[in-house]
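Novice: Sequence plus the predicted model coming up.
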Amino acid sequence: MDNLKHFSKMKRLQELLLTTLLGDIPTILGGVKLRNLLYRAIFGQIGSSVYIQDGVEFISTDSITIGDGVYIFKGVRIDGKGHENNRINLENGVVIERNVVIGALNNTSIDIDRDTFIGPSVCIGGPGDIKIGKHCLIAAHTGIYANNHNFTDPMEPIKYQGITSKGIVIEDDCWLGHGVKVLDGVTIGRGSVIGAGAVVTKDIPPLSIAVGIPARVIKSRDGKKIAKSTELPISSSN
């Protein structure tokens, strides 16, 4: 046990040294090439032609795998700490825009499949497992939260009542508009569009258009109207 603790501390020290020394080297001074080369020593896996800008923070890099051609821009924080079984996986061609926060927390798997775009200031957090499919567009300021606080006891502070975590699935080719919130236990079906500002509290069938708080399906993408509704705008921002 003492040897394992020592090994863990040494790995964390190596991670801190490399990410501190390399993390803020500007692109113009070769920072991207250096990070692409030397981060291989500390990540679970890192592919070829990976573009990591300066000012990106990684924690528990041995739980993070990055595919080929992934772009990660300034201000991103990817945190795999909390449990030895945590896993954060970015598949080929994923783009993570500025100031995105991805956190695994506890015994969590977060998978973002190939060619998916994550817009600026998006928050993706466990501890429930999160799966985002291929070719998705997640617009700015979206929140994907795979947990929920218990609050049944009014005499006990909510922060001490624990949480539930069922997990979230966003299937292939979905578009989530600006400021969408996806709550724990939800599956959004393949090819669905979620309108700007919607709060998704229940499953959305494939090829649906959903808007509102809480989000409800107003039509399918074949043009058939499902329910009367004042339609909210679908964000044009990615």
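Specialist: The structure has been received and is ready for your questions. Residues are numbered from 1 along each chain as shown.
Novice: contacts and neighbour counts: CA atoms only from here.
Specialist: OK.
Novice: Please give me every residue in contact with the residue nearest to the spatial centre of the chain.
Specialist: In the chain, the residue lying closest to the centroid (Cα atoms, centre = their mean) is residue 124, at 3.8 Å. Residues counted as contacts of residue 124 (Cα atoms under 8 Å, 6 or more residues apart in numbering) are 101-103, 143-145.
Novice: State the distance from it to residue 76.
Specialist: Taking Cα to Cα, to the nearest Å as the measure, residue 124 falls 12 Å from residue 76.
Novice: what residues are shared contacts of these two?
Specialist: Common neighbours of residue 124 and residue 76 (Cα under 8 Å, 6+ apart) are residue 101.
Novice: Included below, for side-by-side comparison, is a second structure:
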Amino acid sequence: MAFLSQEELIKIGFASIGENVHISDKASIYNPSKITIGSFVRIDDYCLLSAGEDGIEIGSYVHISCYACLIGQSKITVRDFVAISIKATILSSTSDFSGETLPLLNGVKLPGLDDDLFSVINKPVVLETHTGIGAHSIVFPGVTVGKGSAIGALSSVYEDVNEWGIYVGNPIRFLKKRSESAYNKMQEILKNIGG
């Protein structure tokens, strides 16, 4: 995996970017002026970051694995110490498939159809500190994944997730409590080094 140089990262035009950031030269980044990235962040091959008007905010100590996708008009917030696994998708926007309106066809204007016939759901998404999103999982608009929680592979997250749980399935269900042991050790280490 080849990563962009510091000079190449600066040229992209992020709103802000921290230290020790590694972004694959195969990642796709749209609207970078609306994206902030903390320090010690790794974004792997074929990831898609597409920021809407409200932007994407990525904290520090974050790993976004291959083929992951963060996209939408509303804000996506990824706090510190978050892992987003292979092919996971974080959506802050989606078409309304209720049948009351039609899915939005970006850039396609059909003659005779009013704009109010189309609808998009835009709601912010937050991945709190020390959370993990499993491979091939989807987090939908309006969801907050609570501090310390993990979402199992192939899961669909339609509603908020409480803190310190492990959740799996489609739709997700609580599996068991997640240990706080590693988080507490990390906090102690950071305190001792002044972080």
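Specialist: Looks like it came in fine. The shown structure was predicted, so the numbers you read here are calculated from the model rather than taken from an experiment.
Novice: TM-score, when you put one on top of the other?
Specialist: The TM-score (TM-score structural alignment, normalised by the length of the second structure) is 0.77; 167 aligned residues with a Cα RMSD of 2.3 Å.
Novice: Any chance of a markdown table for the contacts of residue 124 of the first structure, columns neighbour count and secondary structure?
Specialist: A markdown table is the format used below for these (neighbours: other Cα atoms under 10 Å; DSSP: H, G, I helix; E, B strand; the rest coil):
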| residue | neighbour count | secondary structure |
| --- | --- | --- |
| 101 | 19 | strand |
| 102 | 20 | strand |
| 103 | 23 | strand |
| 143 | 21 | strand |
| 144 | 25 | strand |
| 145 | 24 | strand |
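Novice: quick one on the thing from earlier: name the SS class of the equivalent of the residue nearest to the centre of the first structure over in the second structure, please.
Specialist: Using TM-score structural alignment, the equivalent of residue 124 of the first structure in the second structure is residue 70. Classification of residue 70 of the second structure using DSSP: H, G, I helix; E, B strand; the rest coil returns strand.
Novice: State the distance from residue 70 of the second structure to residue 49 of the second structure.
Specialist: 5 Å.
Novice: Count residues in the vicinity of residue 185 of the second structure, would you?
Specialist: Residues near residue 185 of the second structure, counting by other Cα atoms under 10 Å, number 11.
Novice: can you pull out the helices in the second structure?
Specialist: Listed in chain order, the helices found in the second structure under DSSP state H are 6-12, 181-193.
Novice: which residues sit against the first one?
Specialist: In this structure, residues lying in contact with helix 6-12 of the second structure by Cα under 8 Å, 6+ apart are 23, 32.
Novice: same deal with the longest one?
Specialist: For helix 181-193 of the second structure, the external contacting residues (Cα under 8 Å, 6+ apart) are 130, 148.
Novice: what about that helix, distance to the chain center?
Specialist: 24 Å (Cα atoms, centre = their mean, to the nearest Å).
Novice: before we move on, what about stretch 136-149 of the second structure?
Specialist: 9 Å.
Novice: Can you check which part of the first structure it sits on?
Specialist: Against the first structure, stretch 136-149 of the second structure falls on residues 179-192 (TM-score structural alignment).
Novice: Reformat the helices of the second structure into JSON lines and put distance to residue 99 of the second structure next to each item.
Specialist: What follows is the helices of the second structure, written out as JSON lines (distance: least, Cα to Cα, whole Å):
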{"stretch": "helix 6-12", "distance to residue 99 of the second structure": "39"}
{"stretch": "helix 181-193", "distance to residue 99 of the second structure": "44"}
